[in-house]
Structures are given as C-alpha cells and as structure tokens.
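K.L.:
Sharing a model that was predicted from the sequence below.
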Amino acid sequence: MTTRIEHDLLGDRKLPQDTWYGIQTQRAVENFKITGVPISHFPELVRALAMVKAAAAKANRDVGVIEPKKAEAIIQACDDIAGGALHDQFVVDLIQGGAGTSTNMNANEVIANLALTQMGHQKGEYQYLHPNDDVNRSQSTNDAYPTATCVSLQFAAEPLVVAIENLKTALHNKGAEFADVVKMGRTQLQDAVPMTLGQEFEGFAVNLGEDIDRIHEACRLLCEVNLGGTAIGTGINTHPQYQALAVRYLAEISGKPIVPASNLVEASSDMGAFVFLSGMLKRFAIKLGKICNDLRLLSSGPRTGLGEISLPPMQPGSSIMPGKVNPVIPEAVNQTVYQVIASDLAVTLAAEAGQLQLNAMEPMIVYNLLNSMRMLCEACSMLQTRCIEGIQVNREQCARHVDNSIGIITALVPHIGYANASRIASAALHSGSTVRELVLAEGLLSEGQLDRLLSPQAMLAPHLEP
C-alpha cells in the first residue's frame, strides 16, 4: 500500500495514499472511539459542512483574500461533496473533544485534497492549497461548525416533517373510517362516557399535527448563524465585508433563509436554539408515545383485554406461547420515545455546560439532535405503514362495552338527578344488571326516553335542551 507523509504540530504521520482526509483527521480517529458513529452517518451534516466551506470560499474570493484559482477549486470540491461525493471519508466520531475541531478539520482536509487533485496535484501537496490557510480561511471551528450544524438540522427536519404529515394523514383517514363506531371513552382507565372510535383517532391526528408548526418554528431559530465570528465572535482574521458575503452565499447555496446573528459574541456561545429544538422533539415524542400506549391498550387481548381494535400482525410474538402476536410496532416506537427524552436531557446538560465564550460540548448536542430526528422520522414512517394503516375495528366488542358500561348513566343525570344516577350506577355494578334495565325497572324513564337519551346523537355531542 502506497503512503504519504503529512506533518502537523505534533510531528509526522504516514497515511494511506488512497485516503482523502489528512493527519489531523487520522489523529482524531485514533483518539475518539466513543459511539462508533462517524460524521458520514448523517449525510445532511456532511452536505452542510461542504456548503459552509463553499460559501466561505466565495466570500474570500470576492474580498480578494484568496486566489480565484484556489477558490474555484475549493468551491468545485465542495459542490461535489454536497452532491454526495466522498462522504465515506468523513470518518471522525460524532462525539469528540475540541468543540468540533476534528469535524471541521476532517472537512477541511477532504476538501483540500479533492481540490488539489482537480488542480492537477497529489493529495497532501498542501503547498499548493492548504486545509487551514485556504479551505479554512476567515473561519474558525467555532463559527463554521455551529453554522453547519444549524443548516444540517434544517435538512434533517425536512423528512421528519414529511413523516409526521403522512402519519397525521393516516390517523385522520382512520378517524373517518371509524366515524360511526360508538365505543366507551375512559378516564383513569375507568369507564367514562361514550364517544366514537373516529373521534379518538381524529384526536390523535390533531395532537401530532400541532407539532409540525413547532418544528418549523425551531428551524426558524436555526437560521440565525454566527458565521464570520471566527474564534469568539469578534471576527478576527476576516475582511470587513466577509461576514455579509459568506452568510448571503450560504443562504443561496443551502436554500435556507440564513441570516447573520445580531451579536456574534453572544451567538458563539449560545445554545438556545438547539435546546428549543430538542424540547420540541421531546414534546412530539411524548405525544407519539402516549398514542402508542393507547394503541397497545385498545388492542389488548385479544380475548381478555379491551380488544376494541386489532393491530396488523407483524411477527410471531413468543418463543413459547403458540399463536401469540405482540404489538411490536408501538413497542418499538415507545422505545424510540424514551431515547429521545434521554437525548433531550443530554442536550440540556451539554448546553448548560458552556463556559465563557464557547460551549465545548456542542458535538454531543449535534449527535443527539440528529440522532433523535432520524429516529423519530423512522418511527413515524414505521408506525404509519406497519401499524396505523392496517388497524381493524372490532365493532361487536365496542358495542358490548357500551351496552355493559355503567358510564352511560352520565347521560341520564340531567333527567333523573345525580342521586338517582349514583344509586342506579352502584346497583348495576353490584347486581350485574345494565343501567337501562334498572332505570326501566324503577320507572324513572320510559323506553322511548332511554332510546333517545342513550342514542349516539345524544351522547356524542352537545344536545341538552331546557
């Protein structure tokens, strides 16, 4: 295997000639073996890093601090990477020391070597185009990395929002399909009053749909970046016109409404937008988990539980109990929810750990946010296609629960009084008789009155007349 020698602050190292990254990336690979998840696991982050570097090169070219030939080579290399080239060369573990420096240098070195080959040189011939002096010109990890993070999270939000929309539509469709199925509502796992299964599923759809706007709101906060602030937000080593140009170019390249932060010193250490996004992901995850809890309860049985709905069977449920089928899809979603909640705590602690002009824990924030968004996206798609769309209603079971419920007595309270209703409910509970049978036996209401008062039209919506 042919090798090349590269040099940095700590000395010389041999690298395989076929690697596109350089010596600082190699050291980071050796140092950080935490998650086993490299940068390339999240293509949106690789794309965003390339876009930031391209925007910087264009701005540096325009203000005259980098030769046009070098700038064009950098821009072309960035365009290739943003289009999918060499993603496997982004090899550093997502969690790393150095506040993201290893990720930034991984990008700088791959871009530099790709640009060098396009200029007719060999990898590692940095005298012609250097990872730090040229690719990283007018930048620091402390502005390039968080800016790329903000862009990558907006990219990651796009498929997540689509997945939520699709899941919402599937729930809404089930709401329409089950609109005529009367069932018992329950509070605190006890019989409450009747509703339709359609109302229950439509409630699920509305509940999740609300968070689409919240995710968009979080993405708007991510549009404010500190690019141009360099090390701590003062803009050291940049041309006075660089920041405005770099941010404008990044907005054009990314297609996102990127704007410069109003105070770069504040923006260089502030993790508020990440905390807000993490909180929104947790909020959505909690809602999603509650729905899956409900699906598991409603489908429990099939003979000795609620059994009001049947989830589509996905796989055998036991190695010892023949015929058992478990609600594996909602269970997997619930576990995703727990992980997202845990990730939110990690993001919260990491954001609080910032010191003075920088937060060195940002790599963990990036890892947890991107991972949560990907997991939620996959969980929503799985729940939609492998569970919700195949749910069937057990109409007879729903009807039996309503007929046998004591909760329907609530509909009679305005007509027989609370005391009578309480007495009838207690008698029904202890005797096994139905509410209807006991009310008729005592002559409190006629059969016609009961038919009207216990009809779906009367019990499922406001109807009381003076």
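P.N.:
That came in fine, so what should we check first? Residues are numbered from 1 along each chain as shown.
K.L.:
contacts, neighbours, all on C-alpha from now
P.N.:
OK.
K.L.:
Strands of the protein, residue ranges please.
P.N.:
Ranges of strands in the chain, per DSSP state E, are 3-8, 11-16, 182-187, 190-196, 224-225, 259-260, 309-310, 392-393.
K.L.:
Go through these and name the closest to Met321.
P.N.:
Ranking the strands of the chain by proximity to Met321 (C-alpha to C-alpha) places strand 309-310 first, at 19.0 Å.
K.L.:
which stretch among the strands of the chain comes nearest Ala244?
P.N.:
Nearest to Ala244 among the strands of the chain is strand 259-260 (7.4 Å), distances taken as C-alpha to C-alpha.
K.L.:
next, the one to line up against it:
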Amino acid sequence: MENAVSTRLEHDSLGSKTVDADAYYGIQTLRARDNFQLTGVPLHHYPRLVVALAMVKKACCQANGELGGLGPDLVNAISAACDDIIDGQLHDQFLVDMVQGGAGTSTNMNANEVIANRALELLGHERGSYDKLHPNNHVNLSQSTNDVYPTAIKLAIQLSCPELISALERISETLAVKAEEFSGVLKLGRTQLQDAVPMTLGQEFNACRTTLQEDISRLHEVAVLGREINLGATAIGTGINTDSRYADLAVAKLSAIAGMPFTLAPDLIEATSDTGAFVMLSGVLRRIAIKLSKFCNDLRLLSSGPRGGFGEINLPPVQPGSSIMPGKVNPVIPEAVNQVAYRVMGNDLSVSMAAEAGQLQLNAMEPLIVYSLLDSIQLMTRAIDMLEERCIRGISANTDHCLAVMNNSMALITALSPHLGYELTSKLAKQALETEASVRDLILENGIMSAEALDDILKPEKMLQPITATQP
C-alpha cells in the first residue's frame, strides 16, 4: 500500500514504468534520464533554457487556443503551468542530461510532461491523469521537437547573451579607467618579445579595451540572426498537422511573451536543418576567448618576477602561490581565464563538428550545440567578471622600473633613426649591446648630438605618436 501511494504507473509505446508520485515529469523523461547519464549536467543547470522552453510552449498553447485547437480551460491551465516555470518554479523537474540522442526529443518531452502534470494539478486532477490533459495531444499540439527545440535554444541564447554583453561592458569600462591611470607611464613596447619602440602602459590597456568593445558589437549582430526561428515548421518544415495560420500566430505570441521580436524563417525546411546562426555565435565566442586569453598572457608576462621577470605591473595578490616557496604569489586569475578560453575554443570545435554532422532535413546533434553554446556563454561571463573584479581593478604600475627599462633599451634607436640615419643608428645599437652602455650615453660621449637636441627628439609626445606635419 505504501508503494502504491509513492508511485504512479505510466505507459508509452514501449511499455509501462513506475514514476514517483510527486514527480511532475513522466515516463519519457524517466527513460531519458536512465539512458543518458553522460555529462551529469541536467537541463535545469541552465535556467534560461528551461524558461525558454516554457515560453515557447505557452506561445504554442495560446496560438492553438485562438485557432480553436484547445479549449479555454486547457489553455488557461497550460499557460498557468508555463508561467510557474517562467517564474522559476519546478526547474528541478527538468532533469534530462544536456547531451542526449534524439535531436532534443527528450528535452521536449521533459517540458511537455512537467507542464502537463502541473496543468492537471491546477485543474484539480492527479498527476498522470493524461486522459484529461495529455503531454503530446495537448501540450505538444501543432508542434514537433524539431521546431520547438531549436526555437527554445535560440530564445535561451537571447536571454543569456545580455549578461555576457554586460560583463564585457564592465571590463571595458575598468580598462578605460586603467588606461587613463597609466597614461603617463612610459614603457618599452615589444614585438616578438624583443625590444621595439616606446609606448605608455595606458596605450597597452586601452588597446585591450578597444578590441573587446568590438566584440560587443559582434554579439549584437549575431543576436539578430538568432531571432529568425522555425516555430510552426513541425517535423521537417512542411508544417504538417498545423493550421495554415498557426506559424505566424505562434511566432507573434512568442515575441509578446519573450518581449523581443522574433520572425518566421522564409524557408522552414531550410531553417529546420540549418544551424548557421549557432556556428556564427560560437565563432564570436571563440573570438572573444582568444582575445581575452592573449590579454591574460600579456598580464602574466608583464607581472612576471617580481625580481626575475618583466616586473612592469603588479597584479593584486589573491592567494598564496606555493606550498613550498614562502611568499610566492601566482597570477591565478589570468591563468583561470586562460583555461576558460581553451574550453570555449573546444566548445567552438564541438559546435562546428555537430553543425557539419547534420543530415538531410534535421541536425540530430543540436543537444551538443546548445550545451556547448550555453556552457561557453556562462563560463565567459563568469570569467570576465572574475578578471575585472579580482585582477584588473587592482593592477598597479612599477613606473620607475618601466622608465628605466625603456631608457636602457634599444627602443630609443628607432626614434633617432630619422635624424641620424639607419647606418649610424645600427652601429650605435650594436655598440650598446656589446658594451652594455646606454644609447644616450654613447651619443653624448661621441659628440653625435647635443643633450638638448637629444632630449627634444626623445620627448614622449614625439615618440608616442606620428610626427605633426609643419607648413613649408
């Protein structure tokens, strides 16, 4: 008797299975949970995907209700169940693994069953009473996984990207502050890790700010592609089992529910198998990862030492760096961002291969695509915030050391070359390297130029920007 109370019996085309009586999911979710124990990352790990699924289901329900496919009581109950999920309830019931076979069918059925059982509860029926309200016949009416799932993926991405954009904007603002703070710090610029020409530390930080700001624009651009959806396409894009008015109406309902404009793809057969928008987004995420990783490599180089390395900047110490070397502090924040970047690059490869693996009218690898994209967005957002808050804000400059390194380098030779000629400056550079004397001292000792003339040429404002043309 106790066992009968704690479970309910459900059936599908493969047979029957017992489901926990208090579960909102049903038999197909249970099968998928047992089949796909892969990543250990369930759907509810990405709340915006769960919310997106509920929004899509609500839009479809309302469209069906308006066209007469569902009665008012069912429309109200299904919509209310969707609202509960949109508000953050029942997310723990979305427990299918993110990576799954079946092109996302398990995800779609997980949503159908949770919504159906919550709607039944709202109508005063027991969970599992599918003769009153059915996951497929009612919640999934006029739908297929093949249009619901990619639509929900695109919506989840639309809901997730604003946080990444905000993180990029915050780090850009902090880099701008640092660029201004370091605008007077003269230092040695380097190419191929060799001495190049003078610059300021502020210019170095501002360059990173500029390149990240470019990617804010790229994210906004790819977002537009993500708002073209195939909702109403059903199985392969022909719209089988739907009213001819349904697709346009469902898309309009989703736009209203989500608060953003979605458009129906002009060719639904193409849109059902195409994953180009996902590939483009993944490429932008990879681009951001590469840029951030390069900047973190620079931070690690510039802060290396403190005595035996570049030592031009100091990263804020956030934890002891060694279990054996007292006083050692490592650049752990940039190192962690590097690793996130590598993961994002790997995710991009997964997206590319999964997109290429599509066959005929459907890409069955979309679960890996959405898992990779949402993982990249979430990791990048957290990594950027960590880098901004725990590293960049607290960076300080070793101003005197930067200036000493610059003055003792070969960098001044380039500034002098237009005045002394390439041949002479090359000889001076070679002599300076052989004798470890400074270029400035050699010029003055050999009477090549007066101190006043030399100081005028080596003024920072003359070395850090193009020469201002004078009128003849």
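P.N.:
Thanks, I have it. Not measured: the values here are computed from a predicted model.
K.L.:
tell me the most buried of the strands of the first structure?
P.N.:
strand 224-225 (a mean of 23; mean count of other C-alpha atoms under 10 Å).
K.L.:
ok, residues contacting that one?
P.N.:
Strand 224-225 of the first structure is touched from outside by 146-147, 150, 258-261, 267, with contacts defined as C-alpha atoms under 8 Å, 6 or more residues apart in numbering.
K.L.:
Quick one: those as TSV, columns for distance to Glu396 of the first structure too.
P.N.:
What follows is the contacts of strand 224-225 of the first structure, written out as TSV (distance: C-alpha to C-alpha, whole Å):
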residue	distance to Glu396 of the first structure
Pro146	57
Thr147	57
Cys150	52
Ile258	56
Val259	58
Pro260	61
Ala261	60
Ala267	60
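K.L.:
do you know which of the strands of the first structure lies nearest Gln355 of the first structure?
P.N.:
Of all those, it is strand 224-225 that lies closest to Gln355 of the first structure, at 19.2 Å by C-alpha to C-alpha.
K.L.:
Just tell me what Leu438 of the first structure corresponds to in the second structure.
P.N.:
By TM-score structural alignment, Leu438 of the first structure lines up with Leu442 in the second structure.
K.L.:
Okay, its match and Ile413 of the second structure: tell me how far apart.
P.N.:
Noted for Leu442 of the second structure: a distance of 11 Å to Ile413 of the second structure, by C-alpha to C-alpha, to the nearest Å.
K.L.:
Pick out whichever of those two has more residues nearby.
P.N.:
Ile413 (20 against 17; other C-alpha atoms under 10 Å).
K.L.:
Quick check: the counterpart of that one in the first structure vs Ala192 of the first structure, distance?
P.N.:
Residue pairing (TM-score structural alignment): Ile413 of the second structure is matched to Ile409 of the first structure. Spatial separation of Ile409 of the first structure from Ala192 of the first structure under the definition C-alpha to C-alpha is 10 Å.
K.L.:
Could you do Gln243 of the first structure as well?
P.N.:
Distance of Gln243 of the first structure to Ala192 of the first structure, computed by C-alpha to C-alpha: 61 Å.
K.L.:
Distance-wise, check the equivalent of Leu221 of the first structure over in the second structure relative to Asn140 of the second structure.
P.N.:
Structural correspondence for Leu221 of the first structure with respect to the second structure (TM-score structural alignment): Leu225. Distance, Leu225 of the second structure to Asn140 of the second structure, by C-alpha to C-alpha: 26 Å.
K.L.:
Many thanks, we can stop here.
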